[in-house]
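Enquirer: sequence first, predicted model second:
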Amino acid sequence: MMQKLKYLQGYPPSLTEQVSGLINSNKLKTFLLNKYPHCHELKTEKALYDLVQEIKSQYLKKSPPVSKVLYDKKIHVINHALGLHSFVSRVQGNKLKAKHEIRISSIFKHAPLPFLRMIVVHELAHLKEKEHNKAFYQLCCHMEPDYHQLEFDMRLFLTQQELAGPIYP
């Protein structure tokens, strides 16, 4: 039985067939837990903000500041996204104030740290590159060398979670 793998659309059939095999033999969860045995401990928005600032200060020192970082339970349902970078402009007197906000799907409160970092890197890359183009993905890979593998594994994680519920207790 071939599963409809909505998180893996665009990947080659040979890869999606392997994933379907893991699902059909009930081995996807075991595969993920062997590779990512622990959920991260960054449950508060303060801890998430600190992670964003740590990565930003290491790789994007000259980019604009991020004023707000939070977990958002609405993102996945409404936007079919995992994180959002928003640029908010407000007029204050005769000045235009710009603020950058990063919202991460609350799904990632209970995920391995590498997946959370990958999403953070993705959203931070939007400070410099607005579009998902070659320069954007080069920047992601500069900040997180395993970016593409982590993105694929995170899609496996989301697939498993949708099929059988949370992976981590």
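Expert: Good, I have the coordinates.
Enquirer: can we go C-alpha only for contacts and neighbour counts from here?
Expert: Will do.
Enquirer: ranges for the helices of the chain?
Expert: Under the criterion DSSP state H, the chain contains helices at 13-24, 28-35, 45-59, 75-79, 113-125, 134-143, 147-164.
Enquirer: nearest to residue 90, of those helices?
Expert: When those are compared by C-alpha to C-alpha, helix 113-125 sits nearest residue 90, at 21.0 Å.
Enquirer: tell me how many other residues crowd the nearest residue to residue 29 once chain neighbours are set aside.
Expert: Distances taken as C-alpha to C-alpha, 6 or more residues apart in numbering put residue 160 closest to residue 29, at 6.5 Å, once the chain neighbours are dropped. Residues lying near residue 160 (other C-alpha atoms under 10 Å) number 19.
Enquirer: residue 66 and residue 155, how far apart?
Expert: Remark: distance between residue 66 and residue 155 (C-alpha to C-alpha, to the nearest Å) = 26 Å.
Enquirer: my error: substitute residue 149 in the last question.
Expert: For residue 149, the distance to residue 155 (C-alpha to C-alpha) stands at 10 Å.
Enquirer: here comes the other one, which I'd like you to weigh against the first:
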Amino acid sequence: MTVLKYLQAYPAQLQDQVRQLIAEGRLGEYLNQRYSGRHDVQSDKALYSYALDLKQQYMRNAPAIDKVLFDNRLDLTHRALGLHTTVSRVQGGKLKANKEIRIAALFKDAAPDFLKMIVVHELAHFKESDHNKAFYKLCEHMLPGYHQIEFDLRVYLTWRDMQA
């Protein structure tokens, strides 16, 4: 039985469906049907603009984002597809906090929905730090179908590992 490391938290029935697609050699076809194409966000500047547009549309009252970039150091070995940080510094007599989002560079070549899911996920962390009900409700508000896209992203990562 194939171990699906990205899908371990999902019910056995879903894992079996993915295993069946793998056995039939149809996993890539499944992903291609649902998520064909590639997004145009290829630079850090474009990614910053993309994240800012999503923030303005859904989270106007959230703190400003100082930096958004693709990071080559984020990889699957650390289970990090995206990272949000708040760096606090004392400047004069004031405490200044910089908010940053880093997205794994592998998303430069991913489907548009996968990039949007990761950016939405990291943006939601600025309002909700934990993966709780409110966090996922916010994600679903910003990206309807969030849960299905997150599952399919995990299927994509499984397929990507198989290609390597």
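Expert: Now that the structure is in, tell me what you want to look at. Computed from a predicted structure; not experimentally measured.
Enquirer: got a TM-score for the pair?
Expert: Taking TM-score structural alignment, normalised by the length of the second structure as the basis, the two superposed chains have a TM-score of 0.97; 164 aligned residues with a C-alpha RMSD of 1.0 Å.
Enquirer: OK, contacts around the residue nearest the centre of the second structure?
Expert: The centroid of the second structure falls nearest to residue 118 when counting by C-alpha atoms, centre = their mean (1.8 Å). By C-alpha atoms under 8 Å, 6 or more residues apart in numbering, residue 118 of the second structure lies in contact with 81, 82, 103.
Enquirer: those residues in strands, which ones?
Expert: Counting by DSSP state E, those place 82, 103 in strands.
Enquirer: which of the contacts of residue 118 of the second structure are conserved in the first structure?
Expert: Mapped onto the first structure and checked by both residues aligned by TM-score structural alignment, their matches' C-alpha atoms under 8 Å, the contacts of residue 118 of the second structure keep the contacts 81, 82, 103.
Enquirer: let's have those residues in JSON lines, adding distance to residue 49 of the second structure.
Expert: Rendered in JSON lines, the data for these read as follows (distance: C-alpha to C-alpha, whole Å):
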{"residue": "81", "distance to residue 49 of the second structure": "19"}
{"residue": "82", "distance to residue 49 of the second structure": "17"}
{"residue": "103", "distance to residue 49 of the second structure": "14"}
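Enquirer: show me the one in those residues that has more neighbours than the rest.
Expert: Most surrounded of these: other C-alpha under 10 Å gives residue 103, at 26 neighbours.
Enquirer: isn't it right up against residue 85?
Expert: No - contact criterion C-alpha atoms under 8 Å: residue 103 of the second structure and residue 85 do not qualify, at 11.6 Å.
Enquirer: picking that back up, considering the kept ones among the contacts of residue 118 of the second structure, which is situated nearest to residue 42 of the second structure?
Expert: residue 103 (11.7 Å).
Enquirer: what's the spacing between that closest one and residue 5 of the second structure?
Expert: Distance, residue 103 of the second structure to residue 5 of the second structure, using C-alpha to C-alpha: 21 Å.
Enquirer: same question for residue 15 of the second structure.
Expert: To residue 5 of the second structure, residue 15 of the second structure is 10 Å away according to C-alpha to C-alpha.
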